Structure formats: structure tokens, C-alpha cells
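A.B. asks: Whatever this is, show me its structure:
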Amino acid sequence: MTQTSSTESLLLEIALPVPLRRCFDYLPPADITPSALQPGALVRVPFGHQELIGVLIKVKTESAQDLGKLRHALAIIDPRPALDSELLDLCLWAADYYQCAPGEALQTALPVLLRQGEPAQLRGEPVFRLTTEGKGLPEGALKRSPKQAALLAALQTHHQLSRNDLDLLDIPRSIAKSLIDKGLARIDEIVPSQAPHPAELLREQPLVLSDEQQAAFAQIDYGSFKTYLLDGATGSGKTEIYLQAIEQSLKQGKQALVLVPEIGLTPQTLQRFQRRFNLPIVALHSGLNDRERLDAWLQARDGIARIIIGTRSALFTPLKEPGILIIDEEHDGSFKQQDGFRYSARDLAAVRAHRLGIPLILGSATPSLETLHNAIQGRYQYLRLKARAGNAKPPEIQLLDIRGEILHEGFAQASIDAIGDTLGKGNQVLVFLNRRGYAPTLECHDCGWLANCNHCDARMTVHQTPRHLHCHHCDHQRGIPKRCPSCNSSKIQPIGQGTERSEVVLQQLFPAHKVIRVDRDSTRNKNSMQKLLVDVHSGEPCILVGTQMLAKGHHFADVTLVVIIDADAGLFSTDFRGAERMGQLLLQVAGRAGREEKSGRVILQSHHTDHPLVQTLVQQGYHALADLILHERQITQLPPYRHLALIRAESKQAIAAVNFLQTARKIAEQLQAPHPLLNYLGPLPAMMEKRGDRFRYQLQINSAQRKPLQQLLSELALQLEVSPLAKRVRWSIDVDPQEMG
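C.D. replies: I've put the predicted structure just below:
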């Protein structure tokens, strides 16, 4: 078939999902009209021997390639662009800043089904309605089945209920099925559309703000861009300020985008927002299936969803009427992507909010030092909340020196006594230990053999359910040996404490109370976190034991004691962020105690109670610790006073990774010679030199200014891509790295 004359001089520049820092030129599909060629549209193209879905960047008339060698694109997937100009420009800017292939950055912004070439069409949403027979039932019918009667009454009042409505009313879907089986209800599918705003925006009235909350809330301007740091002690009522700020945005007919660090926090946040607002709310996170995620994405794009709550990648959700952006727990490391497109959702949120001209609120009880520094310097508006909401008092923190103490499976006697006393008073306990598994490793008592991973410079963790050894770095697993592989002794034993072991010990010590373990292993399945926390929210005395998943934003009204088993992790870290993260984690965990009327207590077990960082944190608080670390960072010329980039290389032969990085440094020094404002360090082994059978090395570039660093990295990346050594290693560039390993 021949091309129509209207497009015969046009060329398409397309970004493809390949790790090359360039776009590709194609001829338009045959018999296509120019109006269908919109930037941001998804295009199916031939690429080598396969077909790929790419994003149309622009339509042009000239190409650096030989026109005779260009191939035709096969089809435009959807006449409406999947990405509008705002999101397209944001992704291309981010790809440039984070030194990533443009096609890979754009893939991050697209739901999986769109990446696979499905059209961007909303499907019908199931709703429950009464049949004619159901409508004819008298009041008080089904009284022998209270839950069915409650659902019947709700349907008679509201006429139709979605699945979300059932969840809000705490009615299991099996109850709806019972009514359907009886012929009293049916399921209809309706395609969501942007409904007029309800007369009543709120389902429940806002809380009355304290004077301190009101002072912070009054400073937010909804008509222009500004970044606000909402720095509030745990339990100080930051979420209430988020809710009331969102209400102001909704009143103006705008949408709100809220990012949370953990998938486990999304349902909790969603429920709280659904209780407050009488408008469509959607969640976007990795726990959804591909169809659910696409539906939520489309509802946000079309303006149907007014509030969008999600984890890191939800930052790229299209918004029809953007009004406010909020990042809760902004200090959390999960906002930085650690592979592929290594973007920071927190930092990119500032770029997006600026481009949209809307406010950005960054909330935390323990702000990252970069954010805190920006607020102190006046680049961000600083909103402080020092008091806990209502009558809640900050918890009393007790340092427990365990040097020379006889420990019972990691627990000091004073901690065990405090747990028993708390449970006896009808309250709940949280035990924090940031190590999964039963024990950190296995050791032979006779010869000292340790269960090392064959593929990493790491110990294998002992797990009891099911019994096995597991490397949490490369996922290698093997059985637990009955005898020592080195000396054949039968005296092999688990060494150290993990969450599984703590769970077993606590259940033995307190058999009358439920022990609930929350870590990556116990919350693998969908909704498992919510199921585990049902008992906690019931208020019954129990013990929660878990990892840092418990430290993030959870509200446990009846937890009055927090026991931190090992407060020393991070004190001697080789990562310069170790002390900052230790302070954040300890105070976030401590903040789970005494959140309402009940007073709270925190016990920190430590072998280093006299360490200046521990003393500063306990005696003076996080901000004093932050001042101390910021002073150190200024002297050592580390972020936030300088800008960092890491070039990482890994290979099955260590020499290949070293040679590649030596070449990278040589090219970089030719582009920009080292001087006080820009210097190089490395190649050096990563903190874990070997992982997954690959040797890992890195080259660090430290710059006083961002612009020269970006120029250097852009030129360096292009030269490294064509280097013969690049084919022998896996390599990447990490701008503003959060993990130095």
C-alpha cells in the first residue's frame, strides 16, 4: 500500500523500551492521517526481529539517518495520546537528569497493559443493585442474618453499592453473593464517568485543628507552586492537615495526588480518606493486578478519581485537574528507585509541582537532611508541629545498657518485665528488630564454620517456616545441614536474633497473648498486612514483633510500650547516611507508642549507650542529631552540601568491572579534569563486593555544582555506551544515590 501524500514528508521520532540513550526514526504507518500523529501516542513498530510498543516523541521532516533505510511504523495504538505534553516533558526531563534511556523512563509512566499495546479504555465497574424482588421486601426482612439485613438496608438507601462501598461498610463480598443467590440482588456493570460534585463533599466533619496545626495550615497557598516541609512529631496530626489541605483543593474542583512509601500503608490511608471524602478515590500500587492499575490510572486521567493515593511510580499518574501534591514520610528511602530508571519520586515531585503551578507538601517526623537543609536555607517553607495532637504526650525513652547482661534470646530481663507489665494492664507492645528470619546465620560450635552464601559476600539467614537457609541479597536458598560441612560436627546452631526467633521466644514467654509478626515474609500475600493488623486494631492485649515495615505511619492506639532490641545498627555503618537512617528509624518506631490518651514508653537496648549519636538522639531529639550530622557533612563535603553520582559496574570477573570503571574515570577526567569543585573517587569495591555471583565496583563523582556534573555525565554516558568494555559488564549511572552499596 502507498502512503497518503499528506504524510509522505513526515518522520516519527519514537522512544522505545531499550537501554539506549537515544530515540529512533520511523516512517509513519501507511494510510494514516497527520492528525493521528500526536506526541505521547503509543506506536507499534518493528525493531530488529521483534515488534515493540514505543512512545511518539515528535513529528519531524528531517533525519540524520538514511531515509532509504527507515522502516514504517506498524500502527498507532490509540488516537488519543497515552501521555499528555506535561507528563511527556516531565519523563524526558527526568531521563536526561537521571541519565536514563528515554524509552525506559517513559515505560515507568505507563501501566503494564498500555506497554503491551492495549488501548486506554475504561472497563465497566461492577455495582450491586436490588432486583424487583429485593426492592419489594418489607422493612426488617432477613433479620435472622444481620449482615444480609445490613446490606439490604444499605441497598434500599443508596440504590447501588460498589465493592469499595462494601469494604467501607465492612460487609464481606460473600454476603453480597448470598443476596444474589437468593435473587434479591444483581451485579450490573457501569462505566465510570465524571459525575457532578456532590452537594456534600465530606462524609465526616474535619477535626478541630490545634493552634499549632492551624498556624501551619494557614500558610499553605493553593494558587501557586511552593514546596512546604511539614515537619511534625509522630502523632502531631500531619494527616489531618493533609486532609484539610486536600479539601481546599477539592473545593476548587481540583485533584489531589498523595504518595506513601509502603504498599502496606496504602489501604490504611485509602480507608481514612474514604471515611472523610464523598468523592471517588483510587489507589495505585504494585499490589493491584494490571487491569485494576490501568482502570485507576484512566480514572485519574479522565478526572473521575479526585484523590489518587499511591507508591513511588504513582508520581507519573496523569491528572486532568491537578491541585495539590503530597508526599508522606518524605524521608523514606523507598521513594528512590534502585534499578533501571533510578529516579527519586520526592525530588521529581518538586519538579512536577513547579511545572503545574501547584503546592507540594513534604511531611515527616524525621525529615531527610536534604529536605531539612532546603527548609533551613529558605528554599522550602518550613511548617513545624512540635506537640502531639489532642492530649497525647511524647513517649518516655529509656536507654537500657545491655553490656555484660545475661540476655534471654536477645531480650534483657528489664525488657521482659516491662512487656509483662504492659500486657497485664491490658495494653499492647511493639517489639522492633530490623532482621527477618529466625537468626542472621548458622554457626558450628566446634570449628567456627558459618553458613555463607555461595554467590554473595553475605551470610545466609536461618528461616524456620519453612526450615531453610535464605540469602536476602540474591534470593539463593538451600536446606539446613544436620552436620557441619567443614568438620562434620553435629553442634551447629543459629546465631543472633531475627523476627521469627523473637516471635517464638515471646510466644513462649507470654503464652496467654497473641504474638503477631510483621515482616516481608509474613506479608507476601495480597491484603495479608490488613489481616494481620485486625487483632491489633481490636484493642486486645497483644505483642507486635516486626521490622521497619512497622515504623512507617501506622497508628496503633493501644500500643504503650515499644522495645527496640538492637538500637546500635547504623552506628558503625560504612554508608555516610547510616547515622541519619538510624535516627529516623528509631524515632519512627518510638513514635508508635502512646499515640492517644495513654502515655507511652520506649526501651532502647544498646551496647553503646554512651555513644554521642545515641545520647544526642535520646536526650535532645532528632533535630539536634540532624544538626550534628549536617555539620559533619559540611566538613566532609557530602550531600546536601555537594552533589553525588555513582557509576556502578558489575561482572562475573572482577577485573572486567574494574577495567570498565578505570576507562570511565579516564574519559571523565579528559572531559573535566579533577579540581576542588569536582573530584573523582575510585574504582572501589561496593560495600558488598560480590552479590549474585557478580563482582561489584563503583566510581564516585562529587561536585559542588549540579550543572557541570550533569554536563559531564551526559557526555560520559554516550561515550561509555559505545565502549567495547561496556559489553562485558552491567553498568549504570546513579544520580543523587541513596544507597552507597
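A.B. asks: From now on I want contacts and neighbour counts done on CA atoms only, so please keep to that.
C.D. replies: Noted.
A.B. asks: And the helices in the stretch 101-250 of the chain, which stretches?
C.D. replies: Using DSSP state H, counting those that start in this stretch, the helices of the stretch 101-250 of the chain run over 102-108, 112-115, 132-135, 146-158, 163-168, 173-181, 211-217, 238-251.
A.B. asks: I'd like the next helix or strand past whatever helix or strand residue 667 lives in.
C.D. replies: Residue 667 is part of helix 654-671 when elements are defined by DSSP states H and E. Downstream of helix 654-671, the next assigned helix or strand under DSSP H and E is strand 678-691.
A.B. asks: Could you name the helices and strands sitting against that following strand?
C.D. replies: Counting contacts by 3 or more Cα pairs under 8 Å, 6 or more residues apart in numbering; DSSP states H and E, strand 678-691 packs against helix 654-671, strand 694-703.
A.B. asks: Here is the second sequence; please produce its structure so I can put it next to the first one:
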Amino acid sequence: MSDASHLVPVAVHAPVHSGLGDLLSYASPEPLPPGTLVRVPLGAREVLGVVWDGAAPPPAAGVEIRAVAGVLEGLAPLDAHWRRLVAFTARYYQRSLGEVALAALPPQLRTLSAEQIARRLRRSTPAPEVAAETIENVVLSAEQESARAQIASEPGPFLLFGSTGSGKTEVYLRCVQEALAAAPDAQALVMVPEINLTPQLEERFRARFAPRFGAAAVVALHSGMTHAQRLASWLAAHAGRARIVLGTRMAVFASLPGLRLIVVDEEHDPSYKQQEGARYSARDLALWRGRTQGAKVILGSATPSLESWHASLPATPEDPAGGRYLRLHMPSRIGAGALPRVRRVDMNQQPRRSVLSPPLLAAIAERVARGEQSMLLLNRRGYAPVLHCADCDWKSDCPHCSAHQVFHKLDRTLRCHHCGLTQRVPRACPACGSLDIVPIGRGTEQLEEQLAELLAPVLRPDGTPARIVRIDADSTRAKGALQSQLAQVHAGEVDVLVGTQMIAKGHDFRRITLVAAVQPDGALFSSDFRAPERLFALLMQAAGRAGRDAAYMAVQGTPCEMWVQTSHPRHPVFEALKRHDYPAFAAQQLQERAAAGLPPFSFQALVRADARTQDVAQGFLRAASEAAQALPELAQVTLYPPVPLAIQRVANVERAQMLLESQHRTALQRFLAAWQPLLHATRADPAHKGLIRWLIDVDPLAI
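C.D. replies: Alright, predicted model coming up:
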């Protein structure tokens, strides 16, 4: 390194557990401000890096300092707010700084040359547009106006607890409008849990804001976009041209220098928790980012997560401070529409093996005859979960996973939904040769087929047969298939919609008057303590698809309904659902969790090990637990023994996990930070040969 060179610290995406540390030192002929994007050599490759804050780490003795290969000209440095967000994420979720930083950037930034980036920048600068002076707003209801006024006058964060159909989106639109009007460089981030909800929301935001700010002011960011589209959206947000970014969990890392408002819609949804790499919660990071960047944060849901509900408890004489969030309540539907009446069908009293109970089938037939729409929810795709031989008890087990291969009748395949293995359905039992192999259980394919048979005699008002559409991960694989099927439903070209949880979230179906949950009991007795919360949220969200158009319901003259077929009609989940009483359900669940010392009254982390054998996986976790006994930080943390995962083998990899729990978040974080070097040392021990990988999941959503 010449005397004229400057040492700069650079964050790069180094190989996992490489031991290289968070930052590497490189030589630059001139000082580079933190946040500058650079290309640097790493081994035999040239990679993207981000110049970081502070002094460069001193080089080890005898190590040659390599030079920065190039700077991405024309791109303003990533600001201090973005760098703090990345640093916090890496620290809290126990990942490397470079891994988080580089994963948060568009993939094309890693591959395009400086010249190509410059061309993209020139192309992405739109011509000036003539904008209208005002935005056409709808009149807010009293509840919407109250929520808007409180958001405008209070610092937040806010939990907007509004029933399905109460108009939460309109409140978001108005709050975004006010945030943008407050400053010429102000930006807003609006997050949704699912990719398939983004186009629907994008359409509403463009219709509202494009006349005022231009079409380029609203961009989307989600994994369903091409690399080129993601780069264009990211560049527009980074340069401040995009005033509104709509996206899924990845959008929480968008470079937004003028961020003034963050909206997290359906904040309870598990999709906000990343399940690969850095297992961050985008909802929690949105709250952290809003606090540190001075942006207001609105969490919205009809069924808030119990963590958010607990954090928004109002002040009481026993707790004068109350929760950290301000809870805003919107219990009424727009247009004075009624929430659906919930009807429980006791399947113990129905004909054995019936798919749909006679009363529910009759109710659906009535809807079809009147030209109304119905929606049936079965959260299991395929035709049947398993094929079974009645003679020798053979089942369609996946040879690579601890799971069954699912029978898909349409293409006569057996598919593993974990490793992806697909095989043709055998003509006879592979074990004994018997031809008597039958499907057990039901999936959406079978429900669609049987519904078509049962409704065959039923005619629509125009005398044509009932039209049934299935929406699940199988029927929407082709590009544009989901948008096409949803358009059919919105246009009234579908009488009965069958699907998985994909159809239960966020969609604004205007003609659905009946929703039915066909087999919801599986989640009632799960070993996961969060299963009742997830089931209640799913059923409440599904019920919210019915009767959303008050004017349409008034013309039809019949009440909207939610039917639940269950063998446990008196279960507390269904009792609360019948009353649409989320507060009562939340109070009961929080009481149980407080008694058991479960989140949000404690804090958890999982350490997971994947190996060639279960013995190796659990052996690594046991050794890591023994190494932790020497740590003083262990005093406030409980380590449970390692156990296999519920599905312990996937793609011939055995999986085990170990739960950590503490009453204090900071104590758990201190322990994890102190434990990391011991985990690395344990991994390097030859005794654990056969270990493939290990990872830490902080605040896990599934155990």
C-alpha cells in the first residue's frame, strides 16, 4: 500500500462462518465516505461492497492490503439511517454485517459494471410531468377521521385495529398524503405480507397519487419482480424520485433518505418473518427504523399479533403508562355493512365422511341460484395428503423426507411439498402389488372436484351451470394466472371460489356473501403454542371476505355468513369467532401465555443444526450447550435439550433444534453474542464431522 493510499473499512458478503469478520480493509487513493458502493477483490472474485463507518480494521501481520477495484459513480452513498438499520439487524439476528447489507441491495448491483449502472441511472430519470394541484379524496367515516387525526397529532407508533372492511386502506392513503405534503422530499413505505396483494394495493395508490406526483412516484419492491425491475425501483427510491414504495418484507431495507411514514398492513402475518438467511422480522425492523429515522409507524390489522396487542394495552390504574403503541379502534364496516353471521356445523352430527355438510351445501346452492358468490377455505393443496394401500399399509412416503408425498390427481403425480420430489402415481402398491391404493384426506383439488359433482344440478339465474375456480399455489404457477383468476372473481364470472389461505388475505371481493372453513380442526391441537392465534386470524380474515359491499348486500336482502365445519364446535377459538370478539380471544390467549411464561412475556431463540444424521445434529447442539455452561450470561437464560424438528428430515438432511428462553430481551442478546465464538469453535471440532450448517433464529414464529 502506498503512503498516499487510504485504508477504508468495507462490508462484503463473505462466506458464512468464514471467520473473516464483519469488515475488511481495502486501500483507496482517496478517502471514501461511508455508504459508498464499491467493487473490491475477495479471493479470486470481485464483489460488491459497502464502505462502512469508523476506522478500518488493522491488517494482520504479513497480509497485503488489496486496493478497491472501483467505485459505483453516480450513486449517492447509502445514508447513516440505512447503515444503522443494517448494523442493528445483523447484531440482533446474529448474522454478519456484510451478509445483511448485501442481501438488502438489488441483485443487479452486484453484477452490473459501473458503466451499466450509469446507463440505468440515465434511463431511470423521467421527464418532468405536469401534476394536478389537489388529490381527489373520499369522505372519511367518523372512525376513519378519528384515527387519521390521532395519527397526525401523536408520535406513535400506532396499532390500527380495524375490523375487516372498516376502511384501513383509506386511512393509510390519507396519512401517506399528509406525510408527503409536509415536505417536498418526504417518502412513505407501505408494506404488505404477500406478493399477490401488491398489484391490488399499487393500483389504488397509483390512482390516488399519480395525478399529483406523477406515475413514477409510486414503485413496488418484492421478489416477484425481475432483477431489472427491482433495480429500477430501488434506484428511484434511493434518489428520492419515488415518493411511495409498496412492497413485501424485503422493502423494509429500501434506501429511503426522506422516509417520514411506514405502514405495515396485516401486521400479524407470519410472512413478515424471513425464513432463510438472516431470519429478521420486517414488522419489528419497521418499528425500529421508524423510531431511529423519525418516521411514524402504523401497524394495521383486524387480528393483531398478540405481541402487538399486548404492546398497545391502554393505560389502567394498575399500569398508568400503558403499552408502547397507541391503539386506534375502527370496529364498524364502511357503509354500515354487517360482519358475517358465524354458523358452526358439528361434523359429529353429520353423515360420516361427508365433504360438505348438507346444510352448508344447501346454503351454497342457494347463493349460486341467486347469482351470489361463495368462498371455501381448505388450507391444504393437492387432491389428498397421502395415498394408502389397504392390504399392506403402504403409504406414499417421500424417500428423502419425514413426510408424505401429496397426491395430485390432475397430473397423476405424487409430490413432496418439502423437497419438491415429483413421481408418477404407481399403478399398484409398490410394496405388495395390490391395486387397492386409495387417497386419504382431502385437498383443494378434491374439494373442487366433489363440489362440481354436488352442484351439478344447481343452475345460476341465467340457467347456466355453476362455475367453480380453485386458487392455490398449484393453480397459480403460470405467470399472470393469479391475476387472471382474481379478475374472474371480481368480474362475477365465478360462483364458488375454492382455495388455501392465499384467498383469505386482503382481497376486496365485492360479491361474496358466504365463506366456509371446511377442515379447520387440524390447528386446534398443535404442539406449537401459536397455532390457535394463527387459526383465529386466518378464520377472521376469511370471514372478512364476505359482505364487504354494503350496497350490494342491501340489494340482495340476505345476511352474509361464515360457516365453520368442525368436530369441536365449543372450542374457545370458535366461540370467540362467532362473536367476532378478537379482544376476548386475545385476553384468553395472553392469560394462558403469562401463566406459562411464553412470549410476549418471555423472549426466545432457536439454534438449529442440519446434518447427515440426527445423532450428529443433536450431538453438535449438546456440545454447544455444554460450552455455554461456562458463560456468566447463562444465568438469565434457559437452554432446553435438543430435539428433532417436527419434520426432522428434508431432502436427506436431518434437522434438530434447541430452544433458548429468557425473561429479558437484553439478557438473551448478551448471551447469544457471547455464545457465538463458542458455536464457531464447536463447529470446527472434528467430532462434528457431517454437520452441514447451523443457524440462530431470534424471536422464532414456529417451534
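A.B. asks: The helix holding residue 667 of the first structure vs the second structure, average distance?
C.D. replies: Its matched residues in the second structure lie on average 1.2 Å from helix 654-671 of the first structure after superposition (mean Cα distance after the TM-score superposition for the first structure).
A.B. asks: Put together TSV for the helices and strands packed on strand 678-691 of the first structure, with mean neighbour count and distance to residue 345 of the first structure on each row.
C.D. replies: Below are these laid out as TSV (neighbours: other Cα atoms under 10 Å; distance: least, Cα to Cα, whole Å):
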stretch	mean neighbour count	distance to residue 345 of the first structure
helix 654-671	19	28
strand 694-703	24	22
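A.B. asks: and the helix holding residue 667 of the first structure, which stretch of the second structure?
C.D. replies: With TM-score structural alignment applied, helix 654-671 of the first structure matches the range 614-631 in the second structure.
A.B. asks: again with stretch 87-98 of the first structure
C.D. replies: Using TM-score structural alignment, stretch 87-98 of the first structure pairs with 82-93 in the second structure.
A.B. asks: Work out the gap between that stretch and the centre of the chain.
C.D. replies: The chain centroid and the centroid of stretch 82-93 of the second structure are separated by 19 Å under Cα atoms, centre = their mean, to the nearest Å.
A.B. asks: repeat for stretch 558-570 of the first structure
C.D. replies: 23 Å.
A.B. asks: Contacts for that stretch next, please.
C.D. replies: 410-411, 415, 418-419, 422, 427-433, 536-537, 539, 578-579, 581-582, 586, 589-590, 592-596, 598-608 (Cα atoms under 8 Å, 6 or more residues apart in numbering).
A.B. asks: How about stretch 707-720 of the first structure?
C.D. replies: 21, 96-97, 99, 643, 664, 667-668, 671-672, 678, 703, 726.
A.B. asks: against the second structure, where does that stretch fall?
C.D. replies: Against the second structure, stretch 707-720 of the first structure falls on residues 666-679 (TM-score structural alignment).
A.B. asks: cool, and stretch 448-467 of the first structure?
C.D. replies: Using TM-score structural alignment, stretch 448-467 of the first structure pairs with 393-412 in the second structure.
A.B. asks: Return the most buried member of the helices of the stretch 101-250 of the first structure.
C.D. replies: helix 102-108 (a mean of 24; mean count of other Cα atoms under 10 Å).
A.B. asks: That one vs the second structure - mean distance after superposition?
C.D. replies: Mean for helix 102-108 of the first structure is 1.3 Å (mean Cα distance after the TM-score superposition for the first structure).
A.B. asks: Quick one: list the elements packing against that helix.
C.D. replies: strand 11-15, strand 50-60, helix 85-97.
A.B. asks: From the rest of the structure, what touches the first one?
C.D. replies: Around strand 11-15 of the first structure, the neighbours that count as contacts under Cα under 8 Å, 6+ apart are 22-28, 43, 54-63, 102-103, 106.
A.B. asks: Ignoring the adjacent residues along the chain, who's closest to residue 95 of the first structure?
C.D. replies: residue 102 (5.3 Å; Cα to Cα, 6 or more residues apart in numbering).
A.B. asks: check contacts around that neighbour.
C.D. replies: Applying Cα under 8 Å, 6+ apart, the residues near residue 102 of the first structure are 15-16, 21-23, 91-92, 95-96.
A.B. asks: Apply 10 Å and report the result again.
C.D. replies: Taking Cα atoms under 10 Å, 6 or more residues apart in numbering, we find residue 102 of the first structure in contact with 14-23, 55, 57, 91-96, 341.
A.B. asks: just the contacts of stretch 707-720 of the first structure now: which is nearest residue 478 of the first structure?
C.D. replies: Of all the contacts of stretch 707-720 of the first structure, residue 478 of the first structure sits closest to residue 726, with 33.6 Å by Cα to Cα.
A.B. asks: gap between the closest one and residue 189 of the first structure?
C.D. replies: 53 Å (Cα to Cα, to the nearest Å).
A.B. asks: And residue 303 of the first structure, by the same measure?
C.D. replies: 20 Å.
A.B. asks: who's more crowded, the two?
C.D. replies: residue 303 (21 against 11; other Cα atoms under 10 Å).
A.B. asks: For that one, which non-adjacent residue is closest in space?
C.D. replies: residue 320 (5.1 Å).
A.B. asks: Then that neighbour would be within a strand, right?
C.D. replies: No. Residue 320 of the first structure is assigned coil when assessed by DSSP: H, G, I helix; E, B strand; the rest coil, not a strand.
A.B. asks: The aligned partner of it in the second structure: neighbour count?
C.D. replies: Using TM-score structural alignment as the criterion, the counterpart of residue 320 of the first structure in the second structure is residue 257. Each residue near residue 257 of the second structure was counted by other Cα under 10 Å, and the total is 19.
A.B. asks: could you check the angle helix 80-92 makes with the longest helix belonging to the second structure?
C.D. replies: What stands out as the longest helix in the second structure, according to DSSP state H, is helix 665-684. Comparing the axes of helix 665-684 of the second structure and helix 80-92 via axes from the mean of the first three to the mean of the last three Cα atoms, to 10 degrees yields an angle of 70 degrees.
A.B. asks: Which is the succeeding secondary structure element to helix 665-684 of the second structure?
C.D. replies: strand 691-698.
A.B. asks: related to what we said a few turns ago, may I see the helices and strands packed on strand 678-691 of the first structure organised as JSON lines, with distance to residue 732 of the first structure added?
C.D. replies: Shown next, in JSON lines, are these (distance: least, Cα to Cα, whole Å):
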{"stretch": "helix 654-671", "distance to residue 732 of the first structure": "11"}
{"stretch": "strand 694-703", "distance to residue 732 of the first structure": "10"}
